[in-house]
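[1] For reference, the sequence and a predicted model appear below.
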Amino acid sequence: MVFNQHLQTSWTMLNFCYMIVVACRIYHVSSAGKLTRQCKESYGKCGVTTDVSCNRMFGPGWVEMGKCCNSRPCCVEFQCGEIQQIPNGKMTKTGTAIGSTATFSCDTGYELRGSQSTTCTGDGWGYLPICYGCPSKTTFHFNGTTYTIPCRYLYSIDAEDHCKGQGGNLASIETEEENNYLKYVAKLIPGVSYWIGLSDRKTEGSFQWISSQQLTFTDWYQGPPIQPDDKTIYFQNTWDADCVLLNQEHSYQWSDETCDQIGAYAICEFWSVLSF
């Protein structure tokens, strides 16, 4: 009697273990199938091995995007994505895959500044050209934001009023990526410095964006003299400096300058892509 009870208990435990193994296998198969299906739904291909890159398995332009079953890479063909039309210009492209090209032209009365064409690489499309619109204004887009450059010299306070009158602010630069792009645009219009919306007029030494954005990034010129230094030498006179330029004399790094003595262009920023 006792022997039969032990036998029945052992048989029950064996069945239980078997069911766990089967369940785990079913889960693994279904999970692997799901992963593989997700790869195919993203127009990818499951790699044939775990230790070879997608680029080597399928050719240039293929990158890993998640996993298939058995930890094999899910490989997808890199796409640069769509390109928004440049303001006051036109664009045609051959596709969005690696090696595709986009070609640009400007409307009558505007001058193309930058490369006439760009190629899709693993880093994307790269910087797009602009249609230079002076003596009116130049408009360009970056990461969902619209910028304009009024083509005339302004003191900082006048530049601030101009941007606000258009529905924007002097530009607030929040990331290195944005800063590098604005420096790229600045170099397409050489010989000009640009006001941005940073100042310490309220509290000396405490720089704040006019737009009330947080100051999370800076690109002060490292001298000599190291910026900010709270002074501007103007016709051998020294003036207090509270407003900030992308200074062409310093390769468009930042410097603080007197707000009402140095004439410069301005970069206005609008918080969405607008048609001007």
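    Happy to help now that I have it.
[2] use CA for all of it now, contacts and neighbours both
    Fine.
[3] Can you find which helix in this protein contains the most residues?
    Counting residues, the longest helix found in the chain (DSSP state H) is helix 2-41.
[4] Can you give the distance from the very next helix or strand once past that one to the centre of its chain?
    Downstream of helix 2-41, the next assigned helix or strand under DSSP states H and E is strand 44-46. From the chain centre to the centre of strand 44-46 is a distance of 28 Å (C-alpha atoms, centre = their mean, to the nearest Å).
[5] show me where this structure has helices.
    2-41, 54-58, 156-165, 176-188.
[6] Let me know which of the ones you listed is tucked in deepest.
    helix 156-165 (a mean of 18; mean count of other C-alpha atoms under 10 Å).
[7] which strands and helices sit next to that one?
    strand 169-170, strand 194-199 (3 or more C-alpha pairs under 8 Å, 6 or more residues apart in numbering; DSSP states H and E).
[8] Out of the helices of the chain, which gets nearest to Lys231?
    helix 156-165 (15.1 Å; C-alpha to C-alpha).
[9] Need the residues that contact that closest one.
    Here helix 156-165 makes contact (C-alpha atoms under 8 Å, 6 or more residues apart in numbering) with 169-170, 195, 197, 243, 259-260, 263-266, 268-269.
[10] one more structure, for comparison:
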Amino acid sequence: MEFRNPRPGYREENSYWVGATDRRIEGDFQWTDSLPFTYTNWYEGQGEMNKQPNDDGLSAQDCLELRRKYSRSPPHPPSISESFKWNDRNCDQPNYYICQRLASGGRTNLYFSIIHSSSTSISMESEPTERINTCLRS
């Protein structure tokens, strides 16, 4: 995946929420609008290291983010994938987010905003699902 029209705040090292979670059933990720996955792009890891999704059901990695940079155990530097890949992450992690909405003419338009922006009603104090739903309504 690549961003065709990067917005202010976009940086390759940032991570982005995309509106999917496995909070209902561990390991069964679903979009917040309940549509089924027709595509996946999980980070494949390096050997068995960092292969996604990697939540054991106890670590609260229930939300889906896009990212390029993945940690490795010391003394190895972080790995950088060639493109954005999917990663399960704790929903309370402060990330940017990507929203999808219908544009005029009925076509789908993707855009993203910064969670800490003063121009949005989304705040980190709200529940992750509430932030995602607000994103979808905006």
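    Nice, I can see it. Values in this document were obtained by computation on a predicted structure and should not be read as measured data.
[11] now what about the TM-score between them?
    Laid over one another, the chains give 0.55 as their TM-score (TM-score structural alignment, normalised by the length of the second structure), with 89 aligned residues with a C-alpha RMSD of 2.8 Å.
[12] returning to that earlier point: would you list the helices and strands packed on helix 156-165 of the first structure in TSV and tack on distance to Phe140 of the first structure and mean neighbour count?
    Shown next, in TSV, are those (distance: least, C-alpha to C-alpha, whole Å; neighbours: other C-alpha atoms under 10 Å):
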stretch	distance to Phe140 of the first structure	mean neighbour count
strand 169-170	15	26
strand 194-199	15	26
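[13] got TSV for those strands, with distance to Ser10 of the first structure too?
    Shown next, in TSV, are those (distance: least, C-alpha to C-alpha, whole Å):
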stretch	distance to Ser10 of the first structure
strand 169-170	78
strand 194-199	78
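[14] out of the ones you listed, which comes closest to Trp220 of the first structure?
    strand 194-199 (11.8 Å).
[15] so that closest one aligns onto which residues of the second structure?
    Aligning strand 194-199 of the first structure against the second structure (TM-score structural alignment) gives residues 16-21.
[16] my guess is Pro73 of the first structure meets Trp62, correct?
    No: using C-alpha atoms under 8 Å as the test, Pro73 of the first structure is too far from Trp62 to be in contact (11.0 Å).
[17] Of the two, which one has the most company?
    More neighbours surround Pro73 than the other of Pro73 of the first structure and Trp62, with 26 against 23 (other C-alpha atoms under 10 Å).
[18] Now do the same for Ser117 of the first structure: its match in the second structure.
    Match for Ser117 of the first structure (TM-score structural alignment): no aligned residue.
[19] Which residue, other than its chain neighbours, is closest to Ser117 of the first structure?
    Thr103 (4.2 Å; C-alpha to C-alpha, 6 or more residues apart in numbering).
[20] Could you find the counterpart of that neighbour in the second structure?
    Using TM-score structural alignment, Thr103 of the first structure lines up with nothing in the second structure.
[21] wait, Thr103 of the first structure sits on Leu112?
    No: Thr103 of the first structure is not in contact with Leu112 according to C-alpha under 8 Å; the separation is 11.3 Å.
[22] In the second structure, what sits opposite Cys259 of the first structure in the alignment?
    So, by TM-score structural alignment, Cys259 of the first structure is matched to Cys91.
[23] And its match, how far from Lys69 of the second structure?
    Using C-alpha to C-alpha, to the nearest Å, Cys91 of the second structure is found at 18 Å from Lys69 of the second structure.
[24] repeat for Ser113 of the second structure
    In terms of C-alpha to C-alpha, Ser113 of the second structure sits 20 Å off from Lys69 of the second structure.
[25] Run through the strands of the stretch 101-250 of the first structure in chain order.
    Assigned by DSSP state E, counting those that start in this stretch, the stretch 101-250 of the first structure shows strands spanning 101-106, 111-113, 117-119, 130-132, 137-142, 145-150, 169-170, 194-199, 208-209, 232-234, 237-239, 243-247.
[26] What strand or helix carries Tyr111 of the second structure?
    In this structure, Tyr111 of the second structure sits in strand 108-113 according to DSSP H and E.
[27] go on, Arg131 of the second structure?
    helix 128-137.
[28] Quick check: Glu177 of the first structure vs Tyr127 of the first structure, distance?
    According to C-alpha to C-alpha, Glu177 of the first structure and Tyr127 of the first structure sit 11 Å apart.
[29] can you redo the strands of the stretch 101-250 of the first structure as a markdown table with distance to Tyr184 of the first structure?
    Formatted as a markdown table, the strands of the stretch 101-250 of the first structure follow (distance: least, C-alpha to C-alpha, whole Å):
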| stretch | distance to Tyr184 of the first structure |
| --- | --- |
| strand 101-106 | 17 |
| strand 111-113 | 11 |
| strand 117-119 | 15 |
| strand 130-132 | 10 |
| strand 137-142 | 12 |
| strand 145-150 | 13 |
| strand 169-170 | 18 |
| strand 194-199 | 12 |
| strand 208-209 | 21 |
| strand 232-234 | 25 |
| strand 237-239 | 30 |
| strand 243-247 | 11 |
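[30] Setting the sequence-adjacent residues aside, check what's closest to the residue positioned nearest the centre of the second structure.
    Nearest to the mean C-alpha position of the second structure, counting by C-alpha atoms, centre = their mean, stands Glu65 at 2.0 Å. Distance criterion C-alpha to C-alpha, 6+ apart; nearest residue to Glu65 of the second structure, sequence neighbours excluded, is Trp17 at 4.3 Å.
[31] from what I can see the one you found touches Tyr96, true?
    Yes: between Trp17 of the second structure and Tyr96 there is a contact at 6.3 Å, judged by C-alpha under 8 Å.
[32] and the nearest residue to Ser113 of the second structure once chain neighbours are set aside, how far is that from Asp22 of the second structure?
    Excluding its sequence neighbours, the residue lying closest to Ser113 of the second structure (C-alpha to C-alpha, 6+ apart) is Tyr97, at 6.2 Å. Separation of Tyr97 of the second structure from Asp22 of the second structure (C-alpha to C-alpha): 17 Å.
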